[in-house]
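Student: sharing a model that was predicted from the sequence below.
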Amino acid sequence: MAASLRPLFQHRDSNVRFLAIQFYMDVMDFTEPIEKRHVWPEVRKCLVPLFCHLDDDVEKVAEAALKTLTFAAKFLKESQLKRLLRARDKYGAAEYLAREGGRVTNVYMQQGMLYLKSEHDFARLAAVRFLGLLGRHIMDWREEKLPIICEALKDMADDPNPSIASLASQNALILETVEKRRNGTIGKHTVYAQVRRVWKRMPPWLSMWCWC
């Protein structure tokens, strides 16, 4: 039931989006305590889609997304994420999600890419922002996630919204620079350590613009 609600988050009709997001919270709320651990994987899959709606162009949908995402953080016992959301720290929340590793990274990456194809500008912009952060935090070199994210962001250079196209290009450029350095690096340095060096060399106005 809960899995079938996620596609409705991207619905053209804002009322459908609102009801789907609100109902998703109701599903979590009415889950029996003994069943919660079995539902955790499904709830975790809703985090990035809900994040992409925090700036929904319809205020009631954005508020429903924030409320449901906060409830999901509580459901998953992610106290730090819950605090960030209660403080309405969207960047901090995105950073928190991007730092998670393992199998979750694959799920988050796939969901971010799905939202790159959204018909809603706010959703594509949120996906570009999140994938940029996710790429900066990837530690696992074996699965070659970073080049996949780079290519996805480069493909957004033709986005009809100039702001989205520019932001995607800037994030792709940063991650591509890290990827080139990674390929030429000897030793086990993390991608994140490299990207921080690139980030620090950027002018302050540009590093902030890559999120704004």
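Tutor: The structure has been received and is ready for your questions.

Student: C-alpha only now, for contacts and for neighbours.
Tutor: Noted.

Student: any idea how far the longest helix anywhere in the chain is from the chain center?
Tutor: As assigned by DSSP state H, the longest helix anywhere in the chain is helix 162-183. Here helix 162-183 is found 16 Å from its chain centre; the criterion is C-alpha atoms, centre = their mean, to the nearest Å.

Student: right, and the helix or strand after it?
Tutor: Using DSSP states H and E, the helix or strand that follows helix 162-183 towards the C-terminus is helix 191-201.

Student: give the buried residues for that following helix.
Tutor: The neighbour-count check on helix 191-201 (16 or more other C-alpha atoms under 10 Å) flags 191-192, 194-195, 198-199 as buried.

Student: ok, back up a step: so which elements touch the longest helix of the chain?
Tutor: Packed against helix 162-183, as judged by 3 or more C-alpha pairs under 8 Å, 6 or more residues apart in numbering; DSSP states H and E, are the following elements: helix 121-137, helix 145-154, helix 191-201.

Student: for the longest one, packing partners?
Tutor: By that I understand helix 121-137. By 3+ C-alpha pairs under 8 Å, 6+ apart, helix 121-137 packs against helix 90-99, helix 103-116, helix 145-154, helix 162-183, helix 191-201.

Student: if you set the cut-off to 10 Å instead, what comes out?
Tutor: helix 47-51, helix 90-99, helix 103-116, helix 145-154, helix 162-183, helix 191-201 (3 or more C-alpha pairs under 10 Å, 6 or more residues apart in numbering; DSSP states H and E).

Student: go on, the last one?
Tutor: On a contact count with 3+ C-alpha pairs under 10 Å, 6+ apart, helix 191-201 meets helix 121-137, helix 162-183, helix 204-209.

Student: go through the ones you listed and pick out the most buried.
Tutor: A comparison of the helices and strands packed on helix 191-201 by mean neighbour count, using mean count of other C-alpha atoms under 10 Å, puts helix 121-137 on top with a mean of 25.

Student: put this next to the first one:
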Amino acid sequence: MRYRSLLDDILLCLKDPCADSRVSALLIFHNLMGHLKKKAKAIALEKLVEKLPPFFDDESIQVQELSISLLRKMVESVEGGDEAEREEMKKKIWRALVPLLFHLNEQTDSVAQASQEALLTCADLLENEKLKRRVQRKDTKKIGKLLLEQDRRRLPDHLNFCMKSLADTRASVRLQAVRFMGVAVRRLSGTQDQENLRKMCRALHRLEKDLTWKSGPRQLRPRSS
């Protein structure tokens, strides 16, 4: 109970509108991870792993980097654990893979590097050599295709995340969302999943009205008023 209460208190700090408070909470978690015993670590993993991805898009670069590197550290913490612990972590990290992918070519180098390191650690845990090779090359298009092939069930989650990412202020994140949706549209064409296909097509059509392309896709930016 003591650990749960402590973790709950720190998690509340992650919701604080002050970026300094969120940074402090993440730093505490970083420091705790190396000292928690098995039971306390299991509680921390249960409470935190699936709560981290939204912070990858935080307005604070430091919060982005710390949350991504904390996920990597938590994945590393189970690599020498028992099989049940590793299998549980494998289930949890699938939801984080697409958010990490979207930051792989982040304009802030430290965030991009943290994302690559976290993806490589996840690939190691998943024993997915194909994913690992593509992450090492930062081949975002093929990574997206692979994730869609290997976990089709999460397509609705991926789609919802893409929709949110289309409104991101960073061009690199918007561009990655467009690319991922483009891969998904091609995979869904000719299938029975017409509902998700229509959703993506509508979103891309709206994006075409709201954005303008300058000198190639890497300079995708909001249309000036």
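Tutor: Yep, it's here. Predicted, not measured: the structure shown is a model, and the values here were computed from it.

Student: circling back: need the helices and strands packed on helix 191-201 of the first structure in TSV with distance to R99 of the first structure, can you?
Tutor: As requested, these are exported to TSV (distance: least, C-alpha to C-alpha, whole Å):
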stretch	distance to R99 of the first structure
helix 121-137	6
helix 162-183	16
helix 204-209	19
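
Student: looking at those, which is closest to D89 of the first structure?
Tutor: helix 121-137 (13.9 Å; C-alpha to C-alpha).

Student: what's the closest of the helices and strands packed on helix 121-137 of the first structure to L69 of the first structure?
Tutor: Per C-alpha to C-alpha, nearest to L69 of the first structure of those: helix 47-51, 6.0 Å.

Student: returning to that earlier point: what's the closest of the helices and strands packed on helix 121-137 of the first structure to F9 of the first structure?
Tutor: Closest to F9 of the first structure of those, according to C-alpha to C-alpha: helix 47-51, at 7.4 Å.

Student: in space, what's closest to the most centrally placed residue in the first structure - neighbours in sequence excluded?
Tutor: The centre of the first structure sits closest to F130, judged by C-alpha atoms, centre = their mean, with a distance of 3.8 Å. Of all residues beyond its chain neighbours, the one nearest F130 of the first structure is A94 (6.3 Å), with distances taken as C-alpha to C-alpha, 6 or more residues apart in numbering.

Student: in CSV, list the helices and strands packed on helix 162-183 of the first structure along with distance to G101 of the first structure.
Tutor: Output for those, formatted as CSV (distance: least, C-alpha to C-alpha, whole Å):
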stretch, distance to G101 of the first structure
helix 121-137, 9
helix 145-154, 12
helix 191-201, 12
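
Student: out of those, which gets nearest to A62 of the first structure?
Tutor: Nearest to A62 of the first structure, of all those, is helix 121-137, at 10.5 Å by C-alpha to C-alpha.

Student: gap between the closest one and the chain center?
Tutor: 6 Å.

Student: would you reformat the buried residues of helix 191-201 of the first structure as TSV and include distance to A73 of the first structure?
Tutor: Shown next, in TSV, are these (distance: C-alpha to C-alpha, whole Å):
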residue	distance to A73 of the first structure
V191	27
Y192	25
Q194	30
V195	28
V198	32
W199	29
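
Student: that older thread, of all the helices and strands packed on helix 162-183 of the first structure, which lies closest to L47 of the first structure?
Tutor: helix 121-137 (11.7 Å).

Student: okay, the angle between that closest one and helix 145-154?
Tutor: Angle of helix 121-137 of the first structure versus helix 145-154, following axes from the mean of the first three to the mean of the last three C-alpha atoms, to 10 degrees, is 150 degrees.

Student: what range in the second structure matches helix 121-137 of the first structure?
Tutor: Mapping helix 121-137 of the first structure onto the second structure (TM-score structural alignment) gives residues 171-187.

Student: of the helices and strands packed on helix 121-137 of the first structure, which approaches L134 of the first structure most closely?
Tutor: Between L134 of the first structure and these, the shortest gap by C-alpha to C-alpha is with helix 90-99, which sits at 4.5 Å.

Student: quick revisit: make JSON lines out of the helices and strands packed on helix 121-137 of the first structure and add distance to R83 of the first structure.
Tutor: Formatted as JSON lines, those follow (distance: least, C-alpha to C-alpha, whole Å):
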{"stretch": "helix 47-51", "distance to R83 of the first structure": "15"}
{"stretch": "helix 90-99", "distance to R83 of the first structure": "9"}
{"stretch": "helix 103-116", "distance to R83 of the first structure": "21"}
{"stretch": "helix 145-154", "distance to R83 of the first structure": "28"}
{"stretch": "helix 162-183", "distance to R83 of the first structure": "27"}
{"stretch": "helix 191-201", "distance to R83 of the first structure": "24"}
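
Student: ok so, going back, average offset of the match of helix 121-137 of the first structure relative to the first structure?
Tutor: Average distance, stretch 171-187 of the second structure versus aligned residues of the first structure after superposition (mean C-alpha distance after the TM-score superposition for the first structure): 0.9 Å.

Student: now do L26 of the second structure against H103 of the second structure, distance only.
Tutor: To H103 of the second structure, L26 of the second structure is 19 Å away according to C-alpha to C-alpha, to the nearest Å.

Student: again with K132 of the second structure
Tutor: Applying C-alpha to C-alpha, the value for K132 of the second structure to H103 of the second structure is 16 Å.

Student: neighbour-wise, which of the two wins?
Tutor: Neighbours were counted for K132 of the second structure and for H103 using other C-alpha atoms under 10 Å; H103 has more, 25 against 20.

Student: alright, calling it a day.
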